[in-house]
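Engineer: Okay, here's the prediction I keep looking at, along with the sequence it came from:
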Amino acid sequence: MDTIVATRNGRVRGTTDDGVSVFLGIPYAAPPFGANRLRPPQPPASWTGVRDATVLGPEPPQPQFGPDPTGLLYDPAVPGEECLNLNVHTPDPGASGLPVMVWSPGGSFQFSSGGSYDGSRFARDGVVCVTINWRTGADGFLYLGEDDDGANLGLLDQIAALTWVRDNIAAFGGDPDRVTVFGESAGAMCIGILLSMPRAEGLFRRAVLQSGAAHHVIPADAATRIGARLAEVLGVPPTRAAIAEVPVERLLEAQARINAEVLTSPDPARWSAEVVASTMPFHPVIDGEVVPAVPIDRIVAGAGADVDVLVGTNSDDWRMFVVLGGLMDSVTDEALAGPVEVYGSQSMAAFGLPAESALPAYRAAHPGGTAGDLLAAVETDWWVRLPAVRLADAHAPSPAGTFMYEFAWPSPAFGGQLGACHALEIPFVFDTLDRGREQMLGGALGEDPPQQLADAMHAAWVAFARDGDPGWPRYDLARRATMRFDVTSSVIDDPYARERDLWAGVR
């Protein structure tokens, strides 16, 4: 059945089926092409008549996944210029005061596909769920120095989407004063930054950060060098106007070349230790305006204190990258203990750890583990676990609530090598186990994933969005209560004491 809703820019036609109304591809900003190329998001144009919102809108410029025999990735890959759009799932456009959840997808700051996620089960359970696209790669995070007025466009896109939600979500039954942002990986890292951003104040009341926190930003000088190198590869002056004239496909090719150069660089100082360790040359930069300072430092100082926070990680987050990257069986103890100049991200030194003390500590914590197991544990801690713990520690004294979780159910895929890997929790959070491979990490679920775990996680996320309480004790610095989700879930106190001690003093 068709359903029509009036937004501030015009009416949209969606579909209603089995008690859920769906509106797809609604623009929240003007197409970032032509005069808007590599510029901050502009308001969308209004329209007359009724706009069709029954098919997914385009995605922002990004590399294509290509064939994925693993079934781990899912992307509808819709082409087109009107790519700053969002999708709305609502139980009742005629309702009022419903909690709202806005999903920011992950993708290593290279991909963004709000259409890859199905919010219908949130709508089934009384939540208006919005999934968004935002610009990634050089399109979203090119930076050319202190006079550059186009920094962090991917973050500004998310601000524009949240502004659209504030102004329009009541027409879909939602409460603009009860918005929860939630995201995974790069999406969660963006939310950690939004918690610290003056421009985001007042746009959301709660935040869920899945395997990402408030740490992964790069210094302005390093981002400037990356931008200059991109212009050099393109053969154009290092100005935003000149780079904006470059065709999209050529820009993506140059972006891929920069990515490869960072991954294989024998000289970490050329890019900065942050860039080499993260392997992401295009991601949020401390430009002094959009991102005023290191986000976690601002949160320690009180930013985001009025926002309820739910933050957590998966037990084996980075095993997926170690396994799929072919490192699980090839990395050696010598590589882990070696200098960063030789072994790059396989070295503990790349993450700031002194190998002479850290390697024995990781061996003791993972008895019988291979060098690949230890590398996966180190990368999990550096990328997501310690940032999550430090965000929870920083936010815990705030008047708003702080909650922590860990997802521990191991994937049966790849002979069990993946463990409870990165993004595996998403189908459980969205309660979409039945969609199989037509979702992110669907191919890692196996034949009979535990529905009771999806019931528990999905209900916790709904409860948090509705009431600010996911159903277990708040995280505080005395107890550090953490819900560990598995087939049988339980609250564990201070599960990361060893990691906190080991990484003390390492940024």
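Structural biologist: Everything's here; your move.
Engineer: hey, let's count contacts and neighbours off CA atoms from now on
Structural biologist: OK.
Engineer: hey, where'd the strands end up in the stretch 301-450 of the chain?
Structural biologist: Assigned by DSSP state E, counting those that start in this stretch, the strands in the stretch 301-450 of the chain fall at 308-314, 402-407.
Engineer: just so I know, which of those lies nearest His422?
Structural biologist: Comparing the strands of the stretch 301-450 of the chain by their distance to His422 (C-alpha to C-alpha), the top pick is strand 308-314, with 6.4 Å.
Engineer: Can you add mean neighbour count and give the strands of the stretch 301-450 of the chain back as a markdown table?
Structural biologist: A markdown table is the format used below for the strands of the stretch 301-450 of the chain (neighbours: other C-alpha atoms under 10 Å):
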| stretch | mean neighbour count |
| --- | --- |
| strand 308-314 | 27 |
| strand 402-407 | 26 |
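Engineer: Can you check which of these gets nearest to Asp177?
Structural biologist: Nearest of these (C-alpha to C-alpha): strand 308-314, 13.1 Å.
Engineer: What helices and strands are in contact with the closest one?
Structural biologist: If contacts are counted by 3 or more C-alpha pairs under 8 Å, 6 or more residues apart in numbering; DSSP states H and E, strand 308-314 sits against strand 206-210, helix 386-395, strand 402-407.
Engineer: what separates the shortest one from the chain centre, distance-wise?
Structural biologist: So that's strand 206-210. Remark: strand 206-210 is offset 10 Å from the chain centroid, using C-alpha atoms, centre = their mean, to the nearest Å.
Engineer: want to compare, so here's the second one:
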Amino acid sequence: MLSLSVAFLALSAHASPIFSRDDGTLVTTAQGAVQGTLVTPTVRQWLGIPYAAPPTGTSRFAAPQPAPSWSSTLSASAFGNSCPSVLDTEFLTIIGLLQQQESIAYDEDCLNLNIWAPATSRPQGGAVMLWVYGGGDMFGSSNTPYYSGTTFVEDHDDLVIVTFNYRMDIFGFPNAPQQLTNVGLLDLDAAIQWVYANIAAFGGDPERITIFGESAGALAVDAYAFSHPTDTVVKGIIAESGTAQLTSILQIGSTSPSETNSSWNTVANALGCGTAGDAAQLACMQAVPWQTLLSEVVSGGESFTPYPDGQTIFSDVSTRSSNGEFLKVPFLVGNNANEGDIFAVAFEEGDFGNTIPVATTVLSDAVTEVVFLCPASKAANDRTNAGVATWRYRFEGVYLDATNNNADLRAFHTVEVPMVFGTYNLSTFSYAPVSNEIALSAWMQSAWVTFAQNPVSGLSSYGWTQYSTNILSSTIARLGNSDNPSGATYSPPIDFDVGCGAVNALTPYVIDLIDDLGSIF
């Protein structure tokens, strides 16, 4: 779910002398002191802490570097800059976030994070959940109301929530022949390492870190498992509506970055940097003001997404998954019942001014199965076959405050995020949450927290049985199903996965449709 430019002061400008306080909001990190706030009587909050150096100048398109130190106390009472974004206006309008995302401050100096932790009067040393937002790697920001960690921490002991910004579009996934690494995914690595080194000072346990994300964020956390198969820092992974296999399913990287008509060379040529693909071209692109660079990407309609660089994304990820070549930590994965609704509606309303009911459903179902359902099934099966403790869900809840009473929207892509964060009450639409929605949100949030607190067996004690590859075993949690709208019912894989065997034949046709839809994850 979310993500143009607004001038904003550098984060370092927030540094100023601050008198010591006794509420636990003044914390010392490896880079210096940070002053947060007591956002509720039981929750401490820090916003906009740099976790890496500004990726500007010659550091543009490069791997993130360690955050610089500061001598004065850093004020962490306001969100830092968000990374430059190509906002999907149709998508953001449908979910009610366009105005908010247009109003926040964007700048290339954007590698910062936010922390919510229990007040010092509560137990410390909590499990850590690090959130990765979605947005198709084109837009998104940790400065999004639905991603606030306040409710998470207020309602659960033994928990710390972290969110962060990472580079997107051409800034994070330049696909430049001189530098093919997906630096936006390396930003996740940097955030994880910063959290591991510093989170104890905020009341978190560095030995209990779970990474969780949705859509492109889910792709990122799953991709982390493939690029870090022997990692010892991350202890659990939650992937909502996305897996690493999206890169191969969506044929990402099918155009060589060195081709003259690649997105990189097209933008570079338009900006006077040529198509040589040499060091001079890269230096030229690093010198272009970021606003000019982003404007050219938008006006030219070019797309920049993760490339199979052999370091963060692998072209043979499906085979690697089948062979168990990934980080073997507990895995929670799932998708929404009608993921494709929002893409079909955005496409039809954008191109035709309204939707075509039957066409909407057919297109939505195809996208849901090819892009979300079957990859989640394969990921769950491969993890289980490798002996990894795995849980799988299917979200089915439909609520007016999420759909804005749009009959074409059911359990669509991104709709579960406010349920997980307990932020559904922040909807901008004029519908109040209903009792079943409130109860289901509490159930889901507690389930996610239980997983993070004890990834190996926590959910089993919660009443949710580990996923089984036995197609008749009822281990898929159906969340918000009419049989139990405030909790979970359980069904076997055969109820949903029977069509996945035919997906390979359908995929090329669905991919053609996706090309017309534009951003899909």
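Structural biologist: Yep, it's here. Note that this is a predicted model, so its numbers are computed, not measured.
Engineer: Superposed, how do the two chains score by TM?
Structural biologist: Overlay of the two chains. TM-score (TM-score structural alignment, normalised by the length of structure 1): 0.81; 446 aligned residues with a C-alpha RMSD of 2.8 Å.
Engineer: Out of the helices and strands packed on strand 308-314 of structure 1, which gets nearest to Ser196 of structure 1?
Structural biologist: Among these, the nearest to Ser196 of structure 1 by C-alpha to C-alpha is helix 386-395 (11.2 Å).
Engineer: Any idea how far the closest one is from the middle of the chain?
Structural biologist: Offset of helix 386-395 of structure 1 from its chain centre (C-alpha atoms, centre = their mean): 16 Å.
Engineer: Please apply the same query to stretch 464-472 of structure 1.
Structural biologist: For stretch 464-472 of structure 1, the gap between its own C-alpha mean and the chain's C-alpha mean amounts to 21 Å (C-alpha atoms, centre = their mean).
Engineer: go on, stretch 149-169 of structure 1?
Structural biologist: The chain centroid and the centroid of stretch 149-169 of structure 1 are separated by 15 Å, computed with C-alpha atoms, centre = their mean.
Engineer: Go through it and flag the buried ones.
Structural biologist: For stretch 149-169 of structure 1, burial by neighbour count (16 or more other C-alpha atoms under 10 Å) applies to 149-166, 168-169.
Engineer: List the neighbours of stretch 256-266 of structure 2 that are in contact with it.
Structural biologist: Ile170, Pro174, Asn175, Ala176, Pro177, Thr255, Gly274, Thr275, Gly277, Glu302, Ser303, Phe304 (C-alpha atoms under 8 Å, 6 or more residues apart in numbering).
Engineer: In contact with the fourth one, which residues?
Structural biologist: Taking C-alpha under 8 Å, 6+ apart as the definition of contact, the neighbours of Ala176 of structure 2 are Pro257, Ser258, Trp264, Asn265, Gly277.
Engineer: Now with 6 Å, please.
Structural biologist: By C-alpha atoms under 6 Å, 6 or more residues apart in numbering, the residues touching Ala176 of structure 2 are Pro257, Trp264.
Engineer: Counterpart of Tyr393 of structure 2 over in structure 1?
Structural biologist: Superposed on structure 1 with TM-score structural alignment, Tyr393 of structure 2 falls opposite Tyr405.
Engineer: Helix or strand: which one has Glu261 of structure 1?
Structural biologist: Using DSSP states H and E, Glu261 of structure 1 sits within helix 248-263.
Engineer: list the buried ones in that helix?
Structural biologist: So helix 248-263 of structure 1, judged by 16+ other C-alpha under 10 Å, has buried residues Val248, Leu251, Leu252, Ala254, Gln255, Ala256, Ile258, Asn259, Val262, Leu263.
Engineer: any idea what the fifth one aligns with in structure 2?
Structural biologist: By that I understand Gln255 of structure 1. Residue pairing (TM-score structural alignment): Gln255 of structure 1 is matched to Val297 of structure 2.
Engineer: from the contacts of stretch 256-266 of structure 2, which single one is nearest Ala244 of structure 2?
Structural biologist: Nearest to Ala244 of structure 2 among the contacts of stretch 256-266 of structure 2, counting by C-alpha to C-alpha, is Phe304 at 16.6 Å.
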